[in-house]
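Peer 1: have a look at this prediction, sequence included:
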Amino acid sequence: MKPHAEVEQVWPRDGRIRVTGRLLGLDEARERSWRLTLTRRSRTDHVLRYDAVLDGERFAGEFKVSELAFQEALSGAEQWDLHLTDGTHKLRVGRKLDDIRGKKAIMIYPVQPVPGADFGVQPYFTVEDNLSLECRP
């Protein structure tokens, strides 16, 4: 299996989303500075970056859902993909090692309303068991 960021927990609550897990397949991971990145699918030049804390191979990162607000009005759903990056590696955040297939229909996370906006943010697993976010009016 190629290197990736294996999700262990997703905590959507109190206007924040926290993701914890393990970096797998990289021996030199501890020696680097890592960031949790959110990339908007419809505009891949729109990337949000947050510090990720590493403890050995374990990582943790979080962000406020209000930071997903953008200038143009949200007319439909927008998706964001999560990665861990260190300037050299870009690892997709997902959950592959738990033997649960089809997480998209099984693991349903609560929607976090965005304060002062007319949309909410919901983490979800894709059909490939990667972690993404959906912003919906």
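Peer 2: The structure has been received and is ready for your questions.
Peer 1: rest of the way, CA atoms for contacts and neighbours
Peer 2: Fine.
Peer 1: which non-adjacent residue is nearest residue 66?
Peer 2: Among residues not flanking residue 66 along the chain, residue 114 sits closest, at 5.2 Å (Cα to Cα, 6 or more residues apart in numbering).
Peer 1: also residue 101?
Peer 2: Here the residue nearest residue 101, using Cα to Cα, 6+ apart, is residue 129, at 7.5 Å.
Peer 1: surely the one you found touches residue 105?
Peer 2: No. Under the criterion of Cα atoms under 8 Å, residue 129 makes no contact with residue 105, lying 10.5 Å away.
Peer 1: before we go on, here's another structure to hold up against the first:
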Amino acid sequence: MGLQQVRPHAEMGEVWPRDGRIRLVGRIHGVPADGTWQLLLTRRARAGQTLRYDADVKGDRFESELPVADLTASDPAPVEEWDIHLTDGEVELRAGRHLDDVRGKKKIFVYPEQRTGDLRVRPYYTIKDNLSLECRTGGSA
């Protein structure tokens, strides 16, 4: 099985969910890393609802973090999903992990959840090995 051509994306290296924050570290893959970049979260259920956070970029390496309390919605569904991108205002790069030989990360990488009020937040990999956030309201799963 040969290595496929990988589209430009934000290649995740580290995901640190703790202390009420989620810290993300990775590399910009496939496009120049010039300019000012931001972490962009898009709420799947409400496509127009986004959150933005500054990203520190040095060379092609980026680092950003977000407080999980920001994911508390005024109109929450029992389960919400937020997709993660990195953007410079012109290009949006989906956050994911594609440059390794591990497929099916959804079942392999399991991150701890954090609580903020009635909300439980957990990073997870999708079936396409992209990184998203899952938010659940209510008691334990």
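Peer 2: Alright, I've got the coordinates. From a predicted model like this one, the values you see are computed outputs, not experimental measurements.
Peer 1: contacts only, for the residue nearest to residue 101 of structure 1.
Peer 2: When contacts are counted by Cα atoms under 8 Å, 6 or more residues apart in numbering, residue 129 of structure 1 touches 94-96, 101-104.
Peer 1: what subset of those is buried?
Peer 2: Among the contacts of residue 129 of structure 1, those buried by neighbour count (16 or more other Cα atoms under 10 Å) are 94-96, 103.
Peer 1: so what does residue 70 of structure 1 match up with in structure 2?
Peer 2: Using TM-score structural alignment, the partner of residue 70 of structure 1 in structure 2 is residue 73.
Peer 1: which residues does the alignment partner in structure 2 of residue 103 of structure 1 contact?
Peer 2: In structure 2, the residue matched to residue 103 of structure 1 (TM-score structural alignment) is residue 105. For residue 105 of structure 2, the contact set (Cα under 8 Å, 6+ apart) comprises 125-127, 129.
Peer 1: show me where structure 2 has its helices.
Peer 2: Per DSSP state H, structure 2 carries helices over the ranges 105-108.
Peer 1: so which residue is smack in the middle of it?
Peer 2: Centroid-nearest residue in structure 2, with Cα atoms, centre = their mean: residue 84, separated by 3.6 Å.
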